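Sequence plus the predicted model coming up.
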Amino acid sequence: MAKRWAWRVTLALGGLLGSYVGMSCLLFVLGAHRASLSQQSEHWQVFSLPESSQRLLIVAPHPDDEVLGCGGLIATAVRQGAQVRVVFLTNGDGYPAAATLLCRSTPTAHDFLALGKLRMQEARQAARALGLSLSDLLFLGYPDRQLWQMAIAGKKPLRAPATQCDHVPYTEALRPGAPYCAPSLVEDLRRVISDFQPTHLFVTHPLDDHPDHMVASLYVREALAQATERGELLIAPQLFYYLIHRGDWPLPQGYSPERSLVPPRGMTAERWLCLPLDAELRERKRRALRAHESQYALMARFLNSFLRTNELFLPEGEWVRNPVDDNPMLRLRPGGDLRQVRAEPDSGGIRLQIETRRPLTAPLRLQITLILVEQSGEWRTRTWLYTPARSQAFEGVVEAQHDRLRFWLPVPEMRHVRRAYLLVQSHLYQVELDRSGILPIRPALSGEQAGVAVDAPSRATAQQSAPLGTR
């Protein structure tokens, strides 16, 4: 009898806990939808129309991203007489569902390669719908869903799980046979930028949920830095971010052509620029999006969510703000909600300050990843894991004060580094809860190394935005 009652009490408590979690998630989603529906595109400054003298370079991690984020912009630029070039980092050849739909069975490496070729053809058809010619498209052919792994692998070629290739396999790519490694991708991007000499450059936002989209900004910034060092740029292009994946954004999901596209929850305080789209531009974007048939067959509802009356772009700036309390998991585990990340280099390491919405407690943990680009061109990666219950085992110095953590990370290589990129992630067991986005850090070189006087080290900061109404 006692065991039976104990079992009933356990089931009751489990049901109450499940109800609490479910209700919290439901209230969160309803609040996010209500906030999204109450916003209008006129809240943001209008994006200036491209001029005929301008040159726009669109960097798309996959075929279809160029239409989702910049389709209306591309069509507008073509109509205004501006020059446009689109460069695809991958061919989208690592999507298992699309490959399965293509071959109607368990996909092999050959099937994934066939998918990559199909998506190249779809991108060409979409380009025609937007008014571009085939010469305006460049395919780099790097591995889909592996761009972040490639960044942390450095110069070591990576073998793509889907295609089983460790080099660019497409004869129509910019550089067939190029190894699957980060310096190779940056070299290709640098050449594209130097050849085209863009006045405006568009790439996916560093806070995009998709890892390929997140790391695309790192590759672009490194390519720009290398082109600048070589004196290859006649003018420094203006850098803009566009967003594709962020939770269940855009809201409401589905085809709502008369609605405005508004930023996701927690990102409305940024200086977004709004590009209005008239009926002709919206129709061109719709036809271009339908050209990506392999994606439409799987996620039409999501793709249709970008067919709105405007597009949004965020100018690159010194401060990158992340959302706070922007998904149900962070509401349940606020200690994993990153509020602010500051990194300041010195000659022997990095001083790092991380603030969370609540104190970080077990079983939460932090993962800190540092990518170093050395003077020699070598890429190196350093990783630190911080668990509150095992702070004594942390490699470095850590000081915890309520919701603020201060680290000193020993990085002797900093004195031989040109640039560094930092990513902070919070985890609950093996599940990622939040991330800072990739923060560029320009190490302070000595005056003898740099050839100039150095007054103070540079800093990289990611600050989480406060909830609306409290800023």
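Okay, I see it. Numbers count the residues shown, from 1 in each chain.

From here on, just use CA atoms for contacts and neighbour counts.
Noted.

so where's the longest helix in this protein?
Counting by DSSP state H, the longest helix found in the chain is helix 2-37.

Give me the contact list for the host helix or strand of Ala114.
Using DSSP states H and E, Ala114 sits within helix 109-130. The contact list for helix 109-130, computed with Cα atoms under 8 Å, 6 or more residues apart in numbering, reads 63-64, 67, 71, 74-75, 78, 91-96, 98-99, 102-103, 133-134, 137, 139, 162-164, 170, 284-285, 287-294.

if you set the cut-off to 7 Å instead, what comes out?
63-64, 74-75, 91-94, 99, 103, 133-134, 162-164, 284-285, 287-289, 291-292 (Cα atoms under 7 Å, 6 or more residues apart in numbering).

from these, which ones fall inside helices?
74-75, 99, 103, 284-285, 287-289.

Tell me where this protein has helices.
2-37, 65-80, 96-103, 109-130, 147-153, 182-196, 211-229, 279-290, 293-304, 328-332, 447-450.

mind listing what's buried in the helix holding Ala114?
The neighbour-count check on helix 109-130 (16 or more other Cα atoms under 10 Å) flags 109, 111-127, 129-130 as buried.

before we move on, the earlier item: pull out the buried residues from the contacts of helix 109-130.
63-64, 74-75, 91-94, 99, 162-163, 284-285, 287-289, 291-292.

got a list of what Ile368 touches?
So, once contact is read as Cα under 7 Å, 6+ apart, Ile368 ends up touching 383-385, 423-425.

Out of these, flag the one nearest to Phe313.
Leu423 (22.7 Å; Cα to Cα).

what's the most distant pair in the contacts of Ile368?
Top of the distance list for the contacts of Ile368 (Cα to Cα): Leu385 and Leu423, 12.1 Å.

Tell me, how many residues neighbour Ser19?
12 (other Cα atoms under 10 Å).

then this one, side by side with the first:
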Amino acid sequence: MLSFSEYPVRAASLVAGLGSTVVVAPHPDDEALGCGGLLALLRQAGQPVAAVLVSDGTMSHPNSVLFSAPARQAVRTAEFRHALTILGADAREPLLLNLPDGRVPASPTEPGFTESVAQLREFLEHHQTETVLVPWRRDPHPDHRATAQLVQATLAAMPHLPRRLEYVVWAWERAAPEDLPTAADAVQGFRLDIAAGLSQKQRAITAHRSQVAPGVFTDDSEGFLLSPEMLAHFAGPYEVYFEALES
């Protein structure tokens, strides 16, 4: 199995060719973890950046009594906006799809899928999107995979196909061999040098205070927090992406 560390490195100058970019995040913090460095580099290069938040983010601490589900959503959405500000994407209002955390629809037969595709297409077209950042299609979390399906259905309906870069989040920790690219996927993996945007990325991750110790939703002892081991994957000067092979 090929290690991410064996992927070829692409220079930060790659961002100059990405143009108007939209990042699609399944949960608040995925934008910082998976591609915060790239987003920082885009803004340093003067490229416009907009963001989409797919889920409501309420299930990281479902047993909190002090924070109701709407309150948890409000906290996490505010953290998302703060992180975007740090990364330089604050000039554009994000699209909030407000789909249920843990139950993002993955097909047209599920409630909310078709409506979300329509909203996402309108958003991408409004921003004249040239590049879309989306979770790797088999990133091992159901909401990440469902988000990839939403984006795939959206792009299939667009007359002008944006460039698609797929980022990894949970693949660092949980990927089984079958979760990683195969020849049938027709993609190439690479590591992007994000050293010039790393400090912004780290600050953006920290902005998600509810997801890092000591946290915000402190009355749910079984709630989710990013572990030091998980965070270590996002502390280095590279981000991993997959992109379709040129035909």
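Everything's here; your move. Keep in mind that this is a model prediction, so the values were computed, not measured.

Now check Ile194 of the second structure against the first structure: what is it aligned to?
Matched to the first structure by TM-score structural alignment, Ile194 of the second structure sits across from Leu277.

whoops, I mixed them up, Arg138 of the second structure
Arg138 of the second structure maps onto Leu207 of the first structure when the alignment is built from TM-score structural alignment.

Count the neighbours of the nearest residue to Lys285 of the first structure once chain neighbours are set aside for me.
Leaving aside its chain neighbours, Lys285 of the first structure sits nearest to Gly71 (5.3 Å; criterion: Cα to Cα, 6 or more residues apart in numbering). Gly71 of the first structure is flanked by 27 other residues according to other Cα under 10 Å.

what's the spacing between Gly71 of the first structure and Asp346 of the first structure?
43 Å (Cα to Cα, to the nearest Å).

Ok, Met329 of the first structure next?
35 Å.

Please apply the same query to Phe196 of the first structure.
Distance from Phe196 of the first structure to Asp346 of the first structure, by Cα to Cα: 36 Å.

contacting residues for Tyr167 of the second structure?
Tyr167 of the second structure neighbours (Cα under 7 Å, 6+ apart): 34-35, 133-136, 240-242.

quick one: Val23 of the second structure and Val134 touch, right?
Yes - contact between Val23 of the second structure and Val134 holds when scored by Cα atoms under 7 Å: they sit 6.4 Å apart.

Could you check which of these two has the larger neighbour count?
Val134 (31 against 26).

so who does the more buried one touch?
23-25, 148, 165-167.

Just the buried subset of those, please.
23-25, 148, 165-167.

farthest-separated two in those residues?
Ala25 and Leu165 (12.8 Å).

what's the residue positioned nearest the centre of the first structure in contact with, if anything?
Geometric centre of the first structure, nearest residue: Met214, 1.9 Å, by Cα atoms, centre = their mean. By Cα under 7 Å, 6+ apart, Met214 of the first structure lies in contact with 204-208, 437.

could those go into TSV alongside distance to Thr356 of the first structure and neighbour count?
Listed next are the contacts of Met214 of the first structure as TSV, based on distance: Cα to Cα, whole Å; neighbours: other Cα atoms under 10 Å:
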residue	distance to Thr356 of the first structure	neighbour count
Thr204	25	29
His205	22	26
Pro206	19	24
Leu207	17	25
Asp208	20	20
Gly437	15	26
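
Export those residues as JSON lines, with columns for distance to Ala2 of the first structure.
Listed next are the contacts of Met214 of the first structure as JSON lines, based on distance: Cα to Cα, whole Å:
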{"residue": "Thr204", "distance to Ala2 of the first structure": "59"}
{"residue": "His205", "distance to Ala2 of the first structure": "57"}
{"residue": "Pro206", "distance to Ala2 of the first structure": "55"}
{"residue": "Leu207", "distance to Ala2 of the first structure": "52"}
{"residue": "Asp208", "distance to Ala2 of the first structure": "52"}
{"residue": "Gly437", "distance to Ala2 of the first structure": "52"}
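
now, which of those sits nearest Arg404 of the first structure?
Checking these one by one against Arg404 of the first structure (Cα to Cα), the nearest turns out to be Gly437, at 18.6 Å.

Tell me the residue in the first structure aligned with Pro26 of the second structure.
In the first structure, Pro26 of the second structure lands on Pro61 (TM-score structural alignment).

count of neighbours near its match?
29.

My guess is it contacts Thr90. True?
Yes - Pro61 of the first structure is within contact range of Thr90, at 5.8 Å (criterion: Cα under 7 Å).

hang on, the earlier thing: filter the contacts of Ile368 of the first structure down to the buried ones, PyMOL style.
Entered in PyMOL, the line below selects the buried ones among the contacts of Ile368 of the first structure, by 16+ other Cα under 10 Å:
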select buried, resi 385+423+424+425
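
can you redo the contacts of Ile368 of the first structure as a markdown table with distance to Arg190 of the first structure?
Below are these laid out as a markdown table (distance: Cα to Cα, whole Å):
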| residue | distance to Arg190 of the first structure |
| --- | --- |
| Thr383 | 27 |
| Trp384 | 30 |
| Leu385 | 33 |
| Leu423 | 23 |
| Val424 | 27 |
| Gln425 | 29 |
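
Go through the contacts of Ile368 of the first structure and flag which are in strands.
383-385, 423-425 (DSSP state E).

out of those, who's nearest Leu37 of the first structure?
Nearest member of those to Leu37 of the first structure, counting by Cα to Cα, is Gln425, at 30.1 Å.

Hmm, Leu385 and the closest one touching each other?
No - with contact defined as Cα under 7 Å, Gln425 of the first structure does not reach Leu385; the gap is 9.7 Å.
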